[in-house]
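[1] coordinates only, sequence not included:
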């Protein structure tokens, strides 16, 4: 079986062949930390978390880099007299980390901040100037621009004609040769914080946004690496500019490009600038984090995702079905994981190898749940054990095993309170049955059922689960 990924530069599915099969290299554009993450940021990170997990399963070692843009116009704009830009950036970085951890996204191998790689950025800019692909502004402002007309392949990623492109809006056009030229270095301006300025051969200033990722990816992964990822909204101009400046400098850069679809609200992109965003912290405060992870993973990573109340309800029901099945198996088929090598059904493997078709992979999980329940109903315990093992392996792979330590401790006080309440009612029902007060026992059972809770009486006691 061959892993195939959709390469957004090639506009087609391609067989994935890593540079080094013993160390797959991935660079993903991380957040610009001017404010806290919305749920769209978390969905993007989750898509590449699933990629990273599958690559690790297929190849073993994955060097995964996700940067933090901690110096930017927006960061400076949101700073205040009481919270300087660097303090704001650090506080927002922590909020992103908390949101990622909240839904089980693995930490990257390296998570470099842009401000820690200024010398590497300046070196890359100097190379571009020497090659004739960049120029300092003639007005002495300290700006340095990439000359888009000096690079014939500019526009290759998004297949755009240069003449059809709008002017670059990332810097003052005061010294540009062409409207589409973009900033590599921004000369210091009056009123900007003194600690947001670095010395350079072209004058004091700070890096442009695009040069940051080119320099950091090269520093941590080398001049050529396997996969570059990010949100669909980054294809232009950010990734287009990264590709141009890195290849113009003589680097092979990314061999595959992957972009995740966006979270939408009423068909419109969720965006801080549009004001239609939902903060990740608010979602995680209101919902089971495992349900959030499942809901965000349930759509294919390249598709747009319009989150509604039904999205959360469907995810909650799906998680409950898996949890109820695994808990039942612990009672009915103890030691339900046979001694064997980790394996997954071929249909699951095929789905994940087909450009991470997670919706199909989830369908395989639920088919195994149905099969395992049928085997337990019929008393075929050994067959059920194999279904359980499959479900455990598949859910572990996707990070959605409800019985993993992470999710068992993530339910919080609400889950504990619900369990205490239901256990009290189960005890009362048992006492009524012991007294042969069948009417009282039935009333308690009906009240529990009306709340959407199912009771299962076994020789080991009564167990409860939420109806799926």
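    Arrived safely. Because the structure is a prediction, the values reported are computed rather than measured.
[2] only C-alpha atoms for contact and neighbour calcs from this point on.
    OK.
[3] Not counting its neighbours along the chain, what's nearest residue 299?
    Of all residues not flanking residue 299 in the chain, residue 359 sits nearest, at 6.0 Å (CA to CA, 6 or more residues apart in numbering).
[4] try this one next to it:
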């Protein structure tokens, strides 16, 4: 609906971004492997079911991180994997009577399609775990050669936690503290050297998919998968490893120690997005408040859902409720009404406000401060609306260009003006009837359009229609 504005960052230099580093447990400046380039690995889903809102929030975090850094002028390489072999996939495929490969392919396609509908841009690489088994075997061999792993006959290869002094550092716990807190959760295996030791390679079981290896047929453990994919695609010492906060331990800590024990520097920084509550409670199938991404988009719309998530800081516990979504829907309507009003007033995009861009960049550069960044956008919308009221065309034009660009950074660009020859003809017929003072006919056409879910807004430059 709004005229397009060229998205070019006019800020004079690359701004240094601060993020909350989980390892450091504080805000730190991004310390990049190579100036001007950012390499990011964001853990993707295990594809045994349709994506849920937690998947969406995690993917959104790293979508926004990439969008913002690209807008700032950085060159980004974002990798987000697909785990396509796992106990859950094996169990689900058995229940449905199809192969693991078919099940994973089905849910991968759904995941990708729904993320695109949600406005998530495709990552630069989306590797599948099963494509990297040889790389996983190579890393396991390195661990064995360095005496950081051992074999249990008939079970597989295990990482030896006792050989890694800093195990637990990512979540600021010692190995002993983790042993004590995990006593009720870890299944005791007397063959393991330590209850915290974890599988690198699982020996084959009847009916399960397997690959050949120096230790006989089997399949990789979960954690080694992401190590192999991230190191192969991004190289050692890559810049940022991200995922949901539920992955910090054990998954991400186990990845870290595997890579470092094998002699490969791993992630320079660690980012973790927060969890999500639905109507005051943790989202859970057992509580009956579990929501898939597809259902939520059908109920609320993709853009209101995206706005609602961005109104909460990515590290915070987000509350999703009918009240939250009503507010977000109102926010999207306010954005779209701004563009409709600009179009109706004949305002074209002008020069983008460097001052507003700098404020926006400062908000986003401080650990992806999307709530403050959105506040700056809505303030600019208010300025633009006031400028139209006061017939200050230059100010309105600047506001239009600025809002257009900043919304694009957040993936919230408003829907372009609808086109439909039949509807255009009805709108024109209504306008002619009004000019001929045939108001009954004009009202009839308006009512017909409303019955088809179409709203007309009369402006100084003629009528504008939109779907409602």
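    Here it is on my side, so go on. These numbers come from a predicted model, not from an experiment.
[5] Drop the TM-score for these two in here.
    Once superposed, chain against chain, the TM-score is 0.87 (TM-score structural alignment, normalised by the length of the first structure); 447 aligned residues with a CA RMSD of 3.2 Å.
[6] so the residue nearest to residue 299 of the first structure touches residue 296, yeah?
    No: the criterion here is CA atoms under 8 Å, and residue 359 of the first structure misses it with residue 296 at 10.7 Å.
[7] Those two: who's more crowded?
    Remark: of residue 359 of the first structure and residue 296, residue 296 carries more neighbours, 26 against 16, as counted by other CA atoms under 10 Å.
[8] Report the contact partners of the residue nearest to residue 299 of the first structure.
    297, 298, 299, 300 (CA atoms under 8 Å, 6 or more residues apart in numbering).
[9] mind checking how far stretch 176-187 of the first structure is from the chain centre?
    Distance, stretch centre to chain centre, for stretch 176-187 of the first structure: 32 Å (CA atoms, centre = their mean, to the nearest Å).
[10] got it, and stretch 435-455 of the first structure?
    The mean C-alpha position of stretch 435-455 of the first structure is separated from the chain mean by 43 Å, CA atoms, centre = their mean.
[11] Please identify the buried residues of it?
    440, 441, 444, 445, 448, 453, 454, 455 (16 or more other CA atoms under 10 Å).
[12] Repeat that for stretch 232-246 of the second structure.
    Those would be 233-245, for stretch 232-246 of the second structure by 16+ other CA under 10 Å.
[13] matching residues in the first structure for the lengthiest helix in the second structure?
    Counting by DSSP state H, the longest helix found in the second structure is helix 322-344. Under TM-score structural alignment, the counterpart of helix 322-344 of the second structure in the first structure spans residues 309-331.
[14] One more: stretch 36-47 of the second structure?
    The aligned range for stretch 36-47 of the second structure is 22-33, by TM-score structural alignment.
[15] what comes into contact with the matching stretch?
    18, 41, 48, 55, 59-70, 72, 75, 88-90, 92-93, 96, 213, 217, 221, 225-230.
[16] same check, this time on stretch 407-416 of the first structure
    Counting by CA under 8 Å, 6+ apart, 288, 289, 290, 401, 402 sit against stretch 407-416 of the first structure.
[17] And the furthest pair within the residues you listed?
    Greatest spatial distance among these (CA to CA): 288 and 401, at 13.3 Å.
[18] picking up where we left off before, what does the residue nearest to residue 299 of the first structure correspond to in the second structure?
    Aligned partner of residue 359 of the first structure by TM-score structural alignment: residue 371.
[19] Distance check, residue 57 of the first structure against residue 26 of the first structure.
    Per CA to CA, to the nearest Å, residue 57 of the first structure is found 15 Å from residue 26 of the first structure.
[20] Same check on residue 60 of the first structure?
    When residue 60 of the first structure is compared with residue 26 of the first structure (using CA to CA), they lie 14 Å apart.
[21] Ok, residue 221 of the first structure next?
    Where residue 26 of the first structure is concerned, residue 221 of the first structure sits at a distance of 8 Å (CA to CA).
[22] Please apply the same query to residue 377 of the first structure.
    For residue 377 of the first structure, the distance to residue 26 of the first structure - CA to CA - is 45 Å.
[23] Settle it for me: which of these two has more neighbours?
    For residue 377 of the first structure versus residue 26, neighbours defined as other CA under 10 Å are more numerous around residue 26 (26 against 12).
[24] Kindly confirm my reading that the more buried one is in a helix.
    No: with DSSP: H, G, I helix; E, B strand; the rest coil as the criterion, residue 26 of the first structure is located in strand rather than a helix.
[25] Residue 375 of the first structure maps to what in the second structure?
    By TM-score structural alignment, residue 375 of the first structure lines up with residue 387.
[26] The contacts of stretch 22-33 of the first structure in strands, which ones?
    Per DSSP state E, strands hold the following members of the contacts of stretch 22-33 of the first structure: 62, 63, 64, 65, 66, 225, 226, 227, 228, 229, 230.
[27] Could you single out the nearest of these to residue 322 of the first structure?
    Checking those one by one against residue 322 of the first structure (CA to CA), the nearest turns out to be residue 62, at 29.0 Å.
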